[in-house]
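> I'll drop the sequence and a predicted model, then ask my questions.
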Amino acid sequence: MRSGICPKCRSASVHFTRNGIRRGQAFGLTVRGAWSTAQSEDFVCTSCGYFEQYFTPGGTLQKIAEKWPLIRPANRSQPGDR
């Protein structure tokens, strides 16, 4: 999406804004477990409706890395995996 091409329909009808999607009452996104509000970059394809949202770099990403569980890739077995 950041390239201006939709990965779903291959259209060049991708639009961008910062903090364009509000969730909850605060400006930006409230991040559960990180006790902070994150700023975002929002991309929408107006041809098919596909949407991507990214946190802007900063302390919120580090807080998420510390507090949220990490999803391991399915093709890598970890000790204790079944």
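Yes, it's here.
> C-alpha only now, for contacts and for neighbours.
Fine.
> where's the residue nearest to Gln53 when sequence neighbours are not counted, which helix or strand?
Distances taken as CA to CA, 6 or more residues apart in numbering place Asp42 nearest to Gln53, at 4.6 Å, with adjacent residues excluded. If you go by DSSP states H and E, Asp42 is part of strand 40-45.
> here's the one I want to compare it with:
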Amino acid sequence: MNEVDGMRKGTCVKCGSEEVYTSKDSWNQHGGFESNTVPVALFSQAVLENYVCADCGYVESYVRDQKKREKIREKWAKACEDSKSA
């Protein structure tokens, strides 16, 4: 199992625990005031699907909406190798 699938498949990629829980079916996964989002553009937000390991506390978040991911490609700066060494 690779790291991308790990948390989504229920295994923590950091500690190997199977105590992974998700917000993907939570009441607040539709945007708005109480949801966990990232800003995409001035009046646009992408709702995050979160995976949390209840043993070590590691968290991963994913943007489920393909259109929002495309907008992020357009609006956000791409991470590069130079910024990783800072």
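Yes, it's here. Just so it is clear, the model here is predicted, and its values are computed rather than measured.
> Overlay the chains and give the TM-score.
Here the superposed chains carry a TM-score of 0.69, computed using TM-score structural alignment, normalised by the length of structure 1; 73 aligned residues with a CA RMSD of 2.6 Å.
> circling back to that earlier point, next SSE after the strand holding Asp42 of structure 1?
strand 51-55.
> okay, which residue is most central for structure 1?
Tyr54 (3.6 Å; CA atoms, centre = their mean).
> Aligned counterpart of Gly59 of structure 1 in structure 2, please.
Taking TM-score structural alignment for the superposition, Gly59 of structure 1 sits opposite Lys67 in structure 2.
> ok, its match to Gly32 of structure 2 distance?
Distance, Lys67 of structure 2 to Gly32 of structure 2, by CA to CA, to the nearest Å: 17 Å.
> ok, now Tyr51 of structure 2?
20 Å.
> So which bits of stretch 26-44 of structure 1 are buried?
Gly28, Leu29, Thr30, Ala34, Ala38, Gln39, Ser40, Glu41, Asp42, Phe43, Val44 (16 or more other CA atoms under 10 Å).
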